[in-house]
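> task: produce atomic coordinates for the following.
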Amino acid sequence: MSSQSVKWKEVENGLVIFNPHEFSFSENLKYLSRSANECLYEISGQTIRRAISIRNEKLLLQISAVADQSLSVQFLESHNPIPYQMKAEIAAYIHDWFDLGTSLAPFYEMAKTDPLLHRPSEQFFGLRILGIPDLFEALAWGILGQQINLTYAYTLKRRLVEKYGDYLEYGGSKYWLFPEAETIAGLTPEDLSDLKMTVKKCEYLIDVARLIANGELSKEDLLNEGDVKAAEKKLTRIRGIGPWTAHYVLMRCLRFPSAFPIDDVGLHNAIKGILGSERKPAKAEILNYSAAWKNWEAYATFYLWRVLY
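Below is the predicted model of the structure:
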């Protein structure tokens, strides 16, 4: 998987980010629109509005595409001039969110002849692994989603965000930011009881928040492990983080290309559906199929998940 630096330029009251060739804004919007209960951004037509925090300053962004070749980012409700370095950090955030630094040409070349991937790779061409750049948000989302359906996971996320997150108000709407690790670190499981999730999940969430707030766990530390297995091991030492959650975070936050949540139920259902099988695939069968996906396991998984909705 090749990585490219952020290519962008300043424009009046915003910036433009240049996209790689294999990019479809509409395909990525379809993925981002998969839940009507999403609370961290708003999609209207071909436009995304999202609040982000850069250097403790909250900004509301409006993102649209120019013929898939670039993303146009406007700053809404910004009264102060935004310095160049802050714009560079905003560009880097969006670049990471849409995984624009990855050339997908080798993935599509491999997928052409793959029995499971050839149709999804054509059908969803230009789809990127939509990331979760913030480590605490990624781990929290992984914990919230454990052993429940996606619909209820979104409900739990909204409750958490609206109780402990910050927001910007614009045009009569609230644009929420995910709670800071420092905020959740100061809570007890009893504080989270009205969110209606298990006591164990409350404990896991607070534990992870404290590790991050105390500087014992960071994105940089995990990336410095340099190897997906070493990073997985570091994560699974944390109470409440099993292999599935670890690989989910390695895939969507840390961008390890070989992250592979092999035990994921959705992955199994997608393979079963594509093959027209009446039973879920055995682990040995999945390993056999995935032998051709070396260093593209994360993208293979993401495209197979996409088949399900």
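
> contacts, neighbours, all on C-alpha from now
Will do.

> where along the stretch 1-150 of the chain do the helices fall?
Listed in chain order, the helices of the stretch 1-150 of the chain (DSSP state H, counting those that start in this stretch) span 25-32, 84-97, 105-111, 118-123, 135-144, 150-164.

> which residues does residue 193 contact?
199, 202 (Cα atoms under 8 Å, 6 or more residues apart in numbering).

> distance of it from residue 201?
For residue 193, the distance to residue 201 (Cα to Cα, to the nearest Å) stands at 10 Å.

> just to revisit the earlier point, nearest to residue 214, out of the helices of the stretch 1-150 of the chain?
helix 135-144 (12.4 Å; Cα to Cα).

> also compute the angle for that closest one relative to helix 150-164, please.
130 degrees (axes from the mean of the first three to the mean of the last three Cα atoms, to 10 degrees).

> give me the neighbour count for residue 90.
20 (other Cα atoms under 10 Å).

> that one - nearest residue in space that isn't next to it in sequence?
Of all residues not flanking residue 90 in the chain, residue 54 sits nearest, at 7.3 Å (Cα to Cα, 6 or more residues apart in numbering).

> my guess is residue 120 contacts residue 301. True?
No. Between residue 120 and residue 301 there is no contact under Cα atoms under 8 Å: 10.8 Å.

> ok, these two, which is more surrounded?
It is residue 301, of residue 120 and residue 301, that has more neighbours when counted by other Cα under 10 Å, with 25 against 19.

> correct me, but that one touches residue 257?
No. Under the criterion of Cα under 8 Å, residue 301 is not in contact with residue 257, lying 10.5 Å apart.

> can you name the residues that contact residue 168?
Counted by Cα under 8 Å, 6+ apart, residue 168 has contacts 51, 58, 59, 60, 174, 175, 176.

> ok, it to residue 61 distance?
On the measure of Cα to Cα, residue 168 and residue 61 end up 11 Å apart.

> who touches both of the two?
residue 51.

> rewinding a little: could you list which of the contacts of residue 168 belong to strands?
The strands, defined by DSSP state E, take in 51, 58, 59, 60, 174, 175, 176 from these.

> need these in a markdown table (columns: distance to residue 267 and neighbour count).
Shown next, in a markdown table, are those (distance: Cα to Cα, whole Å; neighbours: other Cα atoms under 10 Å):
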| residue | distance to residue 267 | neighbour count |
| --- | --- | --- |
| 51 | 31 | 24 |
| 58 | 36 | 15 |
| 59 | 36 | 20 |
| 60 | 35 | 23 |
| 174 | 34 | 17 |
| 175 | 32 | 21 |
| 176 | 30 | 22 |
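
> one more to line up against the first:
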Amino acid sequence: MTVIIHSRAEILAGVEALRALDPRLAAIHDLCGEPPLRRNEGGLEALAWIIVSQQVSVASARAIWARTKAVFDPFTAERLVSAPEADFRTGGLSMPKIRTLRALGQAVLDGLDLDTLAALSADAARAELTKVKGIGPWTADIYLMFCLGHGDAFASGDLALQEAARMLLELEERPNAVTLLEIAEAWRPWRGVAARLLFAYYAKMKNRSGVPID
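Now for the predicted structure:
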């Protein structure tokens, strides 16, 4: 079953299902309340923004993105593929990100439909995105979770999710992406909502002692 998160209704349905599946997630919900929807538009620009914003501060990402959008107007797959490197450099993009954006543009021209990936299972959709050279699991999962609203997408490589799981499960070390994915298996088909709960828990605990909830 593939659930698409369009509104609060799907978030609430996911929370109720997760509360029944895992009392630890029920405790997070009791502590933090309803997790935010965090749903954005999908498509080429949305995925490009995720790529651009990686490994830089929010302020830097916004500045780079604004310059890039000014140069790439309209922002199309054709433009990404055909533009000279100088246009990307004007936006302040690094060479690895330039290569990834070019590869993404070519993949779209070759038939990759970014809007219909939500119809696939989370694993299959992730596999399609990571075929694009330069797009890794984290980028794919974040796009699926917050741009397409895939209810079962789960960014196990995200450090905030890993740290939230460490606190929640009282682990000595932060679980890596593979271990966290194994932990999250029990939360299918609502792993996207479980991630939202964990993000909320992480944000809450950053301002507290870091002691796990009961």
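
> and the residue nearest to residue 90 of the first structure? What does it align with in the second structure?
Aligned counterpart of residue 54 of the first structure in the second structure: none (TM-score structural alignment).

> residues contacting the aligned partner of residue 139 of the first structure in the second structure?
Taking TM-score structural alignment for the superposition, residue 139 of the first structure sits opposite residue 47 in the second structure. Applying Cα under 8 Å, 6+ apart, one finds that residue 47 of the second structure lies in contact with residue 143.

> what does residue 92 of the second structure give?
64, 67, 68.

> in the first structure, which of these still touch?
Compared against the first structure with both residues aligned by TM-score structural alignment, their matches' Cα atoms under 8 Å, the contacts of residue 92 of the second structure retain residue 64.

> ok, so of the contacts of residue 92 of the second structure, who is nearest residue 163 of the second structure?
For those, the nearest to residue 163 of the second structure is residue 64 (28.6 Å; Cα to Cα).

> okay, now the closest one: neighbour count?
There are 22 residues near residue 64 of the second structure, going by other Cα under 10 Å.

> so the residue nearest to the spatial centre of the second structure is in which element?
Nearest residue to the geometric centre of the second structure (Cα atoms, centre = their mean): residue 142, 1.1 Å. Applying DSSP states H and E as the criterion places residue 142 of the second structure in helix 137-146.

> what residues in the first structure pair up with that helix?
Helix 137-146 of the second structure maps onto residues 243-252 of the first structure, going by TM-score structural alignment.

> what's the mean distance for that stretch versus the second structure?
Mean deviation of stretch 243-252 of the first structure from its aligned counterpart in the second structure after superposition (mean Cα distance after the TM-score superposition for the first structure): 1.6 Å.

> which residues are contacting that stretch?
Against stretch 243-252 of the first structure from outside (Cα under 8 Å, 6+ apart): 129-133, 135, 138-139, 142-143, 146, 228, 231-232, 235-236, 256-264, 298.

> what about residue 257 of the first structure, how many neighbours?
20.

> host element of it?
Residue 257 of the first structure belongs to no helix or strand, assigned by DSSP H and E.

> my read: it touches residue 300, true?
No. With contact defined as Cα under 8 Å, residue 257 of the first structure does not reach residue 300; the gap is 9.7 Å.

> counting neighbours, what do you get for the residue lying closest to residue 8 of the first structure once chain neighbours are set aside?
Distances taken as Cα to Cα, 6+ apart put residue 17 closest to residue 8 of the first structure, at 4.2 Å, once the chain neighbours are dropped. Burial of residue 17 of the first structure is recorded as 21 neighbouring residues (other Cα under 10 Å).

> ok, residue 17 of the first structure - contacts?
Taking Cα under 8 Å, 6+ apart, one finds 6, 7, 8, 9, 70, 71, 72, 73, 91, 95 in contact with residue 17 of the first structure.

> again, only this time at 7 Å
Shown in contact with residue 17 of the first structure (Cα atoms under 7 Å, 6 or more residues apart in numbering): 7, 8, 9, 70, 71, 72, 91.

> again, but for residue 96 of the first structure
131, 133.

> for residue 19 of the second structure, same thing?
Counted by Cα under 7 Å, 6+ apart, residue 19 of the second structure has contacts 25, 26.

> counterpart of it over in the first structure?
In the first structure, residue 19 of the second structure lands on residue 111 (TM-score structural alignment).

> which SSE is the aligned partner of residue 104 of the second structure in the first structure in?
Aligning on TM-score structural alignment places residue 104 of the second structure opposite residue 208 in the first structure. In this structure, residue 208 of the first structure sits in helix 199-213 according to DSSP H and E.

> tell me the helix or strand right after that helix.
helix 219-224.

> tell me roughly how far the helix or strand following that next one lies from the second structure on average.
Remark: after helix 219-224 of the first structure, the chain's next helix or strand is helix 228-236, criterion DSSP H and E. For helix 228-236 of the first structure, the mean deviation from the second structure after alignment is 1.9 Å (mean Cα distance after the TM-score superposition for the first structure).

> please state the offset of helix 228-236 of the first structure from the chain centre?
Distance of helix 228-236 of the first structure from its chain centroid, counting by Cα atoms, centre = their mean, to the nearest Å, is 18 Å.

> also stretch 236-256 of the first structure?
Per Cα atoms, centre = their mean, the centroid offset for stretch 236-256 of the first structure relative to its chain is 12 Å.

> gap between the two ends of that stretch?
End-to-end for stretch 236-256 of the first structure, by Cα to Cα: 16 Å.

> buried stuff in it?
Across stretch 236-256 of the first structure, burial judged by 16 or more other Cα atoms under 10 Å covers 236, 240-256.

> ok, stretch 49-59 of the second structure next?
49, 50, 51, 52, 53.

> grab the nearest non-local neighbour of the last one.
If I follow you right, that is residue 53 of the second structure. Nearest to residue 53 of the second structure is residue 61, by Cα to Cα, 6+ apart, at 4.7 Å.

> need the counterpart of that neighbour in the first structure.
Counting by TM-score structural alignment, the partner of residue 61 of the second structure is residue 153.

> close enough to count as contact, its match and residue 142?
No. Contact criterion Cα atoms under 7 Å: residue 153 of the first structure and residue 142 do not qualify, at 9.3 Å.
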